[in-house]
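J.: I need the structure of the sequence given here:
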Amino acid sequence: MRKALILAVTLLVLGGGALFYAVRAARVAPAQEAAFDLARPGQIVVRDHASGFVRGSRTRCERFATAAGTGVCLVTEVAKTYAVVVDRTMKQTRRLHIAGIPSRARVSPTGRMISWTVFVTGDSYNKGGFSTWTGILDNRTGYAITNMEEIPLTKDGRRYHSADVNYWGVTFAGDDNRFYATVSTRGRTYLVEGDYGRWRARVLRENAECPSLSPDGRRLVFKKLMPGGQWRLHGLDLASMKETPLAEPAHVDDQAAWLDDRTVMYAKGPDVWAVPADGTGAPRLLVANASSPTAVR
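T.: Here you go, the predicted structure:
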């Protein structure tokens, strides 16, 4: 029986910008190269921009993230999307069917908590024709939340309710409990801090999307919507809540990652770039023809 390869191009409008996603058939190969090890410290694991393979492996993903020898690969196979959890050798350990087009993926520093964001269509409140679903998996227990939009949210000291609440871009702290994410509602975006154990979240500030927590847990990097519709990378000190624009002048539509406690990395065009996290310096090319970077510690 023939297997059809489906190519679908979906136009998404988010925060005044247009996002084009090419959905390609993808799979996780059952056998992997023995030399490839996700847990080897000092390496930068990336997705090859041209082929879609995680470099060094025979695994193709739309989005990929890894930490502590655990990886998550978002794949689209014959119009169905999956979050595939892999071990350090890229062997599949879990496979979850998730609805939508892959957008973001993250693994907590311990490898226990896994999150993903997909774009979906059909929500009745969504006049733009799409929304986001963000899921969280406890890889130790196997408990999964496929859409976190019902998490109790506090805004301005009060419980917040709205039918159009959307979450995306989760990033976890090293305790596997505290997390940060973006929430969108009534035409605005907010940075939220969440407590997984108590299952609640609170708004910290407006106009901060796709946060990423530094390895030391003290700072966030996020993209901020600027006049004219461009996203610019900014840093946030969590103790002082001081915001610092980074020295990347270009539009960056990515959830940045941390190369180390002083440097962030991100996809810009077909390549991965790096820039200091304190607002100094200048952007530099880090890995050509790549995306979804993770620094293995």
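J.: going forward, measure contacts and count neighbours with C-alpha atoms only.
T.: OK.
J.: break down the stretch 51-200 of the chain into its helices, ranges please.
T.: In the stretch 51-200 of the chain, no helices are defined using DSSP state H, counting those that start in this stretch.
J.: please tell me how far Lys268 sits from Ala290.
T.: 9 Å (Cα to Cα, to the nearest Å).
J.: more neighbours, these two?
T.: Shown here are Lys268 and Ala290; by other Cα atoms under 10 Å, Ala290 has more neighbours (26 against 18).
J.: can you pull the contacts of the more buried one?
T.: By Cα atoms under 8 Å, 6 or more residues apart in numbering, the contact list for Ala290 reads 46-50, 267, 270-272.
J.: strands of the stretch 101-250 of the chain, start to end?
T.: Under the criterion DSSP state E, counting those that start in this stretch, the stretch 101-250 of the chain contains strands at 101-107, 113-120, 131-138, 144-145, 153-155, 158-160, 166-172, 178-185, 188-195, 200-206, 209-213, 219-225, 231-237, 243-245.
J.: state the next helix or strand along the chain beyond the last one.
T.: Put plainly, it is strand 243-245. strand 257-260 (DSSP states H and E).
J.: which elements pack onto that next one?
T.: strand 209-213, strand 263-268, strand 290-295 (3 or more Cα pairs under 8 Å, 6 or more residues apart in numbering; DSSP states H and E).
J.: and this one, so I can compare the two:
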Amino acid sequence: MTPQRRILILAAFVVLLAAVAVHSFLRASSRADEKNHARAGGPQITRGAVSLAPAGDGPRIVFRNMAWGPHRDELATVPAAAPEGARTASGVSCLRFHAAAGTGICLRVDKGGVQDGYRAVVLDAGLKQVSAHALAGVPTRARVSPGGHLAAWTVFVGGDSYAGTDFSTRTSVLDLRTGRLDASLEDFTILKDGRPYRSADVNFWGVTFAADERTFYATLATGGRTHLVRGDLAARTVTTLRENVECPSLSPDGTRVVFKKRVPDLPAEAPWRLYALDLASGAETPLAEERSVDDQVVWTDDRTVVYSLPGDFGADLYSVPADGSGAPARLMASALAPALLG
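T.: Alright, predicted model coming up:
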């Protein structure tokens, strides 16, 4: 063996040892961060099985864990009756997530290649991948229909905040029964004020599905205004219903939506308040949460909604009655993108 070859082998060995040392250090640091977080009042987290299927031990919450440590960004679960209790982490990482009826949608980073991208991954009840779809931008909203047959997601393809007006979104709907993917709701026929409408500045976001697995509601933005729309997947139409409605979330009984409303005189970077809209009467009710909420709420039942606000580790979850009564209360620290599963 030549001296040069011995030097190359030695150099490679040194690099390998350094890589192992760095990996061990980072892993130990991550575990230390998690232990310190728990000692400081953060949740205890252990690796285990997480399922989206109904369980015999009662309702539970599956969510994106935001606590520091090796399980940050993983889907985790807690009993709905003990939301601040010990967490079970799945090993499956998502940026945005939602689930219903044993089906999940996970918007995640797609690592590899010259530059990381994003993809939407449909998950079965055991969090195994059913299908994957490339995303055209940064994930922001995700929803599964009550029966688990439809999934929708929204990404930013230009800009990265709903607060201003200089952004562009793309919203897709996937029918898991047929495999049909409507890549953009902008391809649907828009009926605005009773007439067909077309414009280059149309954007959609924040889909929420009805129980019939055909009807949906969403936000349509055009001409500097936002509109609540009702969509029909079979007819491929959306119809405007009301102005100044963003990120609607349909109640389990299908009678109301809770949404973000822009309120005059609030700061430009925090312009929203949560409101409930009765779809039959058109009556609006402000909810008791007075902070600006940039989220699409999730209903826990026909009386209560859950949403995220900024927290020490990225986001915390809060709940508030949907009828305007009561007061907001923190539900979970260091958590985002919840799905309430019975």
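J.: after superposition, what is the TM-score?
T.: Laid over one another, the chains give 0.85 as their TM-score (TM-score structural alignment, normalised by the length of structure 1), with 261 aligned residues with a Cα RMSD of 1.6 Å.
J.: of the contacts of Ala290 of structure 1, just the buried ones, ChimeraX syntax please.
T.: Selection of the buried residues among the contacts of Ala290 of structure 1 in ChimeraX, burial being defined by 16 or more other Cα atoms under 10 Å:
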select :46,47,48,49,267,271,272
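J.: which of the helices and strands packed on strand 257-260 of structure 1 sits most buried?
T.: Highest mean neighbour count among those (mean count of other Cα atoms under 10 Å): strand 209-213, with a mean of 28.
J.: what range in structure 2 does that strand sit on?
T.: The aligned range for strand 209-213 of structure 1 in structure 2 is 246-250, by TM-score structural alignment.
J.: the matching stretch vs structure 1, mean deviation?
T.: When structure 1 is overlaid, stretch 246-250 of structure 2 sits 0.4 Å from its aligned residues on average, using mean Cα distance after the TM-score superposition for structure 1.
J.: contacting residues around the closest residue to Leu250 of structure 2 other than its chain neighbours?
T.: Leaving out its chain neighbours, the residue that sits closest to Leu250 of structure 2 by Cα to Cα, 6 or more residues apart in numbering is Val257, at 4.4 Å. Residues near Val257 of structure 2 by Cα under 8 Å, 6+ apart: 248-251, 276-279.
J.: which of the residues you listed does structure 1 keep?
T.: Contacts conserved in structure 1 for the contacts of Val257 of structure 2, using both residues aligned by TM-score structural alignment, their matches' Cα atoms under 8 Å: 248-251, 276-279.
J.: any idea how far the aligned residue in structure 1 for Asp73 of structure 2 lies from Thr121 of structure 1?
T.: By TM-score structural alignment, Asp73 of structure 2 lines up with Gly52 in structure 1. The spacing between Gly52 of structure 1 and Thr121 of structure 1, counted by Cα to Cα, is 24 Å.
J.: between these two, who's got more neighbours?
T.: Gly52 (21 against 16).
J.: from Trp258 of structure 1, how far off is that one?
T.: In terms of Cα to Cα, Gly52 of structure 1 sits 21 Å off from Trp258 of structure 1.
J.: ok, Ser292 of structure 2 - contacts?
T.: Ser292 of structure 2 neighbours (Cα under 8 Å, 6+ apart): 270-274.
J.: counterpart of it over in structure 1?
T.: Aligned partner of Ser292 of structure 2 by TM-score structural alignment: His251.
J.: can you check Glu186 of structure 2 too?
T.: So, by TM-score structural alignment, Glu186 of structure 2 is matched to Glu149.
J.: now the residue opposite Phe167 of structure 2 in structure 1 once aligned. Nearest residue, chain neighbours left out?
T.: Per TM-score structural alignment, the equivalent position to Phe167 of structure 2 in structure 1 is Phe130. Using Cα to Cα, 6+ apart and skipping the chain neighbours, the partner closest in space to Phe130 of structure 1 is Thr121 (4.2 Å).
J.: repeat that for Pro215 of structure 1.
T.: Using Cα to Cα, 6+ apart, the closest residue to Pro215 of structure 1 is Asp261 (5.9 Å).
J.: return the distance of that neighbour relative to Gly187 of structure 1.
T.: According to Cα to Cα, Asp261 of structure 1 and Gly187 of structure 1 sit 33 Å apart.
J.: between these two, who's got more neighbours?
T.: Asp261 (15 against 8).
J.: dump the helices and strands packed on strand 257-260 of structure 1 to a markdown table, plus distance to Arg60 of structure 1.
T.: Below are these laid out as a markdown table (distance: least, Cα to Cα, whole Å):
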| stretch | distance to Arg60 of structure 1 |
| --- | --- |
| strand 209-213 | 23 |
| strand 263-268 | 18 |
| strand 290-295 | 12 |
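J.: compare the ones you listed and give me the one nearest Gly281 of structure 1.
T.: Among these, strand 263-268 comes nearest to Gly281 of structure 1, with 10.4 Å by Cα to Cα.
J.: nearest to Leu38 of structure 1, of the helices and strands packed on strand 257-260 of structure 1?
T.: Nearest of those (Cα to Cα): strand 290-295, 10.0 Å.
J.: what residues in structure 2 pair up with that closest one?
T.: Going by TM-score structural alignment, strand 290-295 of structure 1 sits over residues 335-340 in structure 2.
J.: pretty sure Pro328 of structure 2 contacts Tyr318?
T.: Yes - using Cα atoms under 8 Å as the test, Pro328 of structure 2 is close enough to Tyr318 to be in contact (6.5 Å).
J.: matching Glu62 of structure 1 against structure 2, which residue comes up?
T.: Glu62 of structure 1 maps onto Leu95 in structure 2, by TM-score structural alignment.
J.: distance of that match from Phe63 of structure 2?
T.: For Leu95 of structure 2, the distance to Phe63 of structure 2 - Cα to Cα - is 10 Å.
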